[in-house]
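J.: Have a look; sequence and predicted model below, questions after that.
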Amino acid sequence: MRTFSLRAWLLAVGLGASCTTLADEPLPSSVADLRYGVTLYEYYQSNYFGALSELMVAEARGGIQGHSDNPELIAGSIGLAFGMEQRAGDVFTRLLDASRPQAVRDTAWFYLGKLQYQQGDWAGARQSFEQVSADIDQRLTHELAVMRLQILLRNDDFKEARALYEAADNPEQWGELANYNLGVALGREGDAVAAQTYLNRVVSTPLRVNPEQQKIQRALRDRAYTASGYVHIQQGEYDKAVAQFQKVRLSGPYSDRALLGLGWAYASKQDWPNALSPWQKLANGSLQQASVLESLMAVPWAYEQLGADVDALAAYEGAEQVFMGELQKVEAIRQQLSQQLLLNSIRQSDTRGNQSWFALDLDQALQPEVAFLGEVFARNDFQTRVQAIRDLLFLQSTLADWQQKLGIYADLLVQRGQVRTEKLARMNEQGKLQQEAALRDEKSRLAAWLFSVEKNRDYLALLTDEDAIDNLEIVDGALENLAALNEDDDYEEELRQLNFYRGILLWNAQESFSANLWEQKRSLQLLDKELENLASNQMSLQKAIDEAPEILPYQQRMGLLDQRIAAESVALEQQLASEEAALRAQLDQALNDHKVRVKNYLARARLSIARLYDERLKQ
């Protein structure tokens, strides 16, 4: 099963270099690369797909800077959690280079061994774990020890397993699962005393506060009580076996084996009435459980021991009908496998929550064939295949979303190009890009005029008093009129007065000339500054126009991405079809195996029926 957590490791390495312990320096409170922070955020939101995608994008764009080997370790670890075993193995193998820090190599060996452990390569996992130094971060030592212990148990190396267990500074650190595995293994070996010791440690551990942890603890307790009961049966301690079986919760997931064992414990004492009770209760369970199949045959057998042959015959015939109905159900499901029942059953689970295991929709679970598939899928050997299909369905949905977004982006690019073209056309039409040159020409003309005025001391050119200008125009007009009159007439006095008034006006203009000249020069200076600002703005505008990204390359890139997504979608469809075919074959084999088991029990039931009828005929 692909259950996995990175939290312990993330806390171990912090956000910086992974070569110091928390006692040496505090955890960093910031990240050096934003993409690394985004990756951690996505991970802690349980969005492993997003976290891995962020790392892969960062890798394509030059990698994450400032965090040593941590990004690679996270990439490999998330890949391992997400089922990308080949990618995870490649990453961890690359991190084993001698140039890497010892802490990094230890972590890589640990996760490489864990990958091999999950793949069932016990020898390879053991070799990898042996490469881990004693300086590995303490947060990983417990899980490492548990996996080492489990490998020893799988290799039937019980002596070394017990030595490893007892070598721990605090035996309580092993936890309930390690105690349970060791107890069950020793029980199968016949070491009942040692087995009971470890199983008792499972049930004596105080319940934790966390509800989820409590749920796991209670399930392990049920399994430990059940295993302990069977060990007692092996030792002929039937009363103790009954006591252990009765501690198992009837509402728990492991009550079937406990009920079966409880019946056999009573049967071993020849207490047939009490043996019947748990077996009859168990007979109503799912026939995919071997204990239920066995109970259907155990009930009539117990009736026979009580001498109730009529009840025994009825129970055998009832079991026969149940077995025949189960065979019909198996055949019906097999026929429907070609009608998309398989994928539809998986699609009924929420593919958006792609991090969790397969869970049937409650409404659909009411359908018998789907409920049957759900029980099959819940088995460990189906989990990996089912989760792979769910991941592929999630990726298929993601690609469809991306393809839709690409269409939207393409439309946005077209609209952006149209808006840019329209703006440039309006600017060219209004001549905004040529305004600065025309204004500079006008400014040069004004400067030349002012220079001429100053040089020629043209007082009247800078005259700004409107009354004075009007009076000067009147005087000049009068002088022109006098000049046009008959020369014989005497206008000398009028001419003298007009020239006098004109002189006064010229005097006043001369008095204000310097101030007016300074004001005009100041205006030219301000105009120079405004022209400089205009030139700067036009340069910025021209630069923005020149350096603005071209739409065409983006459109070409969008086209390539669209083709790539289309190709990936085709490959995804092919892989989905391949995984579905493999799952169908696996399910078909499981159905065949189940059918064979049911047929065997059906044959036993019919033989028992025939035997009872034969005995009655002989009477």
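T.: Sure thing, it's come through. This one's a predicted model, so the numbers in the text were calculated from it and none came from an experiment.

J.: from here on, contacts and neighbour counts on C-alpha atoms
T.: Fine.

J.: Tell me how many other residues crowd Ser46.
T.: By other CA atoms under 10 Å, 15 other residues sit near Ser46.

J.: Touching, Leu95 and Ala108? I think so.
T.: Yes: using CA atoms under 8 Å, Leu95 is in contact with Ala108, at 6.1 Å.

J.: between the two, which one's more packed in?
T.: For Leu95 versus Ala108, the count of surrounding residues by other CA under 10 Å is larger for Ala108: 28 against 22.

J.: The more buried one sits in which helix or strand?
T.: If you go by DSSP states H and E, Ala108 is part of helix 102-118.

J.: The helix or strand that comes right after that helix: how far from the chain's middle?
T.: Per DSSP H and E, helix 102-118 leads on to helix 122-130 as the next helix or strand towards the C-terminus. Using CA atoms, centre = their mean, to the nearest Å, the mean C-alpha position of helix 122-130 is found 30 Å from that of the whole chain.

J.: Show residues contacting helix 122-130.
T.: Residues outside helix 122-130 that contact it (CA atoms under 8 Å, 6 or more residues apart in numbering): Trp109, Phe110, Leu112, Gly113, Lys114, Leu115, Gln116, Tyr117, Leu144, Arg148, Ile151.

J.: Just the buried residues out of those residues, in ChimeraX syntax.
T.: Restricted to buried positions by 16 or more other CA atoms under 10 Å, the ChimeraX selection for those reads:
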select :109,110,112,113,114,115,116,117,144,148,151
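
J.: List just the nearest of the contacts of helix 122-130 to Asp157.
T.: Distance ranking of the contacts of helix 122-130 against Asp157, using CA to CA, places Ile151 first at 8.6 Å.

J.: Second structure for comparison follows:
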Amino acid sequence: MPRIASCLRYCLWPSLLLAGWAQADEPLKTAVADLRYGVALYHYYQQDYVSAIAELMVADSRDGIQGHSDNPELIAGGISLAFGMQNHAESVFNQILQDERRPQSVRDAAWFYLGKLHYTRGDWAAANQAFNRVSAGFSPGLRAQLQALQINILIRNENFSQLTPKQIEQQELGSWSPYSLFNLGAAHARLGKFDQAQPFFNALADMDETGDIRRRKIHWAMQDKAYTALGYAYLAEKKYAAAIREFTKVRLEGSYANQALLGYGWAAVAQEEYTKALQPWQLLRSRSLMYPAVQESLLALPYAYEKLNAQGEAVAAYEQAEELLAREIQLIRDMRATLTEGELLTLIDSKPLPAKEAQAALQTTGDGVTAVITDDGQNWLKLDSTSIIKTRSAYLSELFAQSRFQTAVLELRDLLRLQRLLQAWQPKLQAYRDLLQEKQALRGRQERQLAQSAFAAQTRALQARRDEFAARLEQITAADDYLALADEETRELQARVTRAGETIARMQAAGQATDELAQRHKMFAGILIWRAAQHYPIALAAQQRELAQIDSTLAAAQKTLANIDEITATSLDIQPLLARLLALQTETAGRLQATDELIAAQTRLLREQVDQQLASHELRLKNYLSQAHLAVARLYDAELRRQPE
């Protein structure tokens, strides 16, 4: 593939963003043992991380999740860390580490994420201390990331001089190795130690990537970056031929081609090979003027013409530069006027596009301010591999590539989502309140109808029958009236004995002899009383149970009436709900107002960042334009001086 350029004149520090969480090693499960864990996993794999962490936190506030070892805690800590909930993540990991009974794999994961937490806070000592607590048996993929972060800590602490490319290769950093090599080379270059930076850039340039096409493209871009960095390192050491050799290795279609073309030209100028410098600079001038290297070439090209004593070509090139720079300055001013807070908010709140559609949308547009929101970067856990907002504009690409800007965009999208949620709940809460008020009114109407129904009359009738039954039973008990509770057969015999007694009485009144009959009547009457007395306790208990059942039924009916009266009179079950709904409406309105204010502040912050970025480009273009004006004036003045008076 054609090559020639790849990195900026100054070696940049690529940020290593946090990757998503990884579970500790554990036997594979084919089913979930706890429904709440299953729900959390469902939300997690749907990329609905807010619902996932909410499910885990709700479960934790109750009785926890059973049957899944330490996985739920690691998930909760990892998601919390990815979402910037650093305090909660730290408490989760510290809680895991305080339990010495935890498996080593779990403790390793906790130490790793706790170290990353300190790393994001810039506490390099605490981060390194946590990383050093991770055992040698930690997951190889994450251990490679851990070692890359440790190398970055050494760079931050300016304690990296002892590291060599060979040591980096021996650490088996995997896909992190190119970044570590470049970071170390860039660190030496920033200190002006270009001879020590070159071995790292050479090691990166010599690496061979045989992975998938995506990894190969990333590797080629890193190699282009290394070639360009080597070129500028040689340029700083005045090794111009070596610099040109490295610049020519950069791919022409690569993202660093412009910087390499510019450096190639300056290396040629340093050797006074001005014709050779014209070739890359003429190619640069044909490219989009958005790129700083192209802008610089507008002044570098006529400078080379001047060195070749081609004054006419130099004046023409300077004047063309004036025209192009003035047009570009106006373009940036139009962009600054166009990118208002409302326009940014509309863009950020727009529907995200799949990666392929986003790429196609950016490729089919010009080099203006077009930007898109992608769905492959719409969650916090993917910030290490992609961006949520992308643009073709070189004026904004540097700003958009910054993690703080992407984080601000994510925060704004979360706020917009929360705003929509609160706005959706406002009419729902009002609808619920209207329903409860209608229910209260309906209950009042039903109570009035109930008061006119037969239920109360039936309750009063039951009360009257109960009182009558209780009074009769009390009389029987007080008089020990055994026969009153006798069985049916005994009562029939008692009736016959009573009739016999009446017959004996009539016979006595007629003067008949009844001594023997009276004696037998008295004996049968005594037998009946004895028989009734034997059955009396059983019958009395049965009557008392029946009375108790009647009392229970009556009490239930009276309680129902009392509850109806109380509820309809005071609406005890509705009034608390109405009060709670009112409180929720007030809270929702307050939270919505606070969210609106945060959205306005966040949008204003993003607008300021965008405007400052464009303003810096405008200032640079103005400087170039001023230099072009002065150069044209200088050449015209020199020409006038050469003419005879």
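T.: Thanks, I have the structure now. Fair warning: this is a prediction, and the values are worked out from it, not measured in the lab.

J.: For the stretch 501-645 of the second structure, which segments are assigned as helices?
T.: Taking DSSP state H, counting those that start in this stretch as the criterion, the stretch 501-645 of the second structure carries its helices at 515-570, 575-642.

J.: repeat for the stretch 351-500 of the first structure
T.: Under DSSP H, counting those that start in this stretch, the stretch 351-500 of the first structure gives helices at 368-377, 380-430, 435-455, 466-484, 492-547.

J.: what helices or strands is the last one leaning on?
T.: Contact analysis of helix 492-547 of the first structure by 3 or more CA pairs under 8 Å, 6 or more residues apart in numbering; DSSP states H and E lists helix 435-455, helix 466-484 as its packing neighbours.

J.: Mean distance between the helix or strand hosting Ala58 of the first structure and the second structure after superposition?
T.: Using DSSP H and E, Ala58 of the first structure sits in helix 48-60. Compared with the second structure after fitting, helix 48-60 of the first structure deviates on average by 3.3 Å (mean CA distance after the TM-score superposition for the first structure).

J.: List the contacts of that helix.
T.: 35-36, 38-43, 64, 71, 75, 78-79, 82, 355.

J.: Superpose on the second structure and give me the mean offset of the next helix or strand after it.
T.: Scanning forward in sequence from helix 48-60 of the first structure by DSSP H and E, the next helix or strand is helix 70-81. For helix 70-81 of the first structure, the mean distance to aligned residues of the second structure following superposition is 2.7 Å (mean CA distance after the TM-score superposition for the first structure).

J.: what angle do the very next helix or strand once past helix 70-81 of the first structure and helix 70-81 make?
T.: Using DSSP H and E, the helix or strand that follows helix 70-81 of the first structure in sequence is helix 85-94. If you take axes from the mean of the first three to the mean of the last three CA atoms, to 10 degrees, helix 85-94 of the first structure sits at 150 degrees to helix 70-81.

J.: and of the helices and strands packed on helix 492-547 of the first structure, who's closest to Glu615 of the first structure?
T.: Proximity to Glu615 of the first structure, assessed across those by CA to CA, is greatest for helix 435-455 (118.8 Å).

J.: For burial, what's the neighbour tally of Gly263 of the first structure?
T.: As a burial measure, Gly263 of the first structure scores 28 neighbours (other CA under 10 Å).

J.: Met427 of the first structure now?
T.: Counted with other CA under 10 Å, the neighbours of Met427 of the first structure add up to 12.

J.: ok, now Arg616 of the first structure?
T.: 11.

J.: What does it correspond to in the second structure?
T.: Aligning on TM-score structural alignment places Arg616 of the first structure opposite Glu639 in the second structure.

J.: what about that match, distance to Leu339 of the second structure?
T.: Using CA to CA, to the nearest Å, Glu639 of the second structure is found at 45 Å from Leu339 of the second structure.

J.: how about the helices of the stretch 501-645 of the second structure, which one is nearest Gln452 of the second structure?
T.: helix 515-570 (12.6 Å).

J.: What is the equivalent residue in the second structure for Leu144 of the first structure?
T.: Match for Leu144 of the first structure (TM-score structural alignment): Leu146.

J.: these two touch, right, its match and Trp111?
T.: No: contact criterion CA under 8 Å: Leu146 of the second structure and Trp111 do not qualify, at 10.6 Å.

J.: just the contacts of helix 48-60 of the first structure now: which is nearest Asn200 of the first structure?
T.: Taking CA to CA as the measure, Asn200 of the first structure lies nearest Gln355 of the contacts of helix 48-60 of the first structure, at 34.6 Å.

J.: Verify the contact between the closest one and Asn47 for me.
T.: Yes: with contacts counted by CA under 8 Å, Gln355 of the first structure reaches Asn47, the gap being 7.3 Å.

J.: Please compute how far stretch 469-478 of the first structure lies from its chain's middle.
T.: On the basis of CA atoms, centre = their mean, stretch 469-478 of the first structure sits 90 Å off its chain's mean C-alpha point.

J.: ugh, typo on my part, it should be stretch 496-512 of the second structure
T.: Taking mean C-alpha positions (CA atoms, centre = their mean), stretch 496-512 of the second structure and its chain are 104 Å apart.

J.: Provide the aligned range in the first structure for it.
T.: Using TM-score structural alignment, stretch 496-512 of the second structure lines up with nothing in the first structure.
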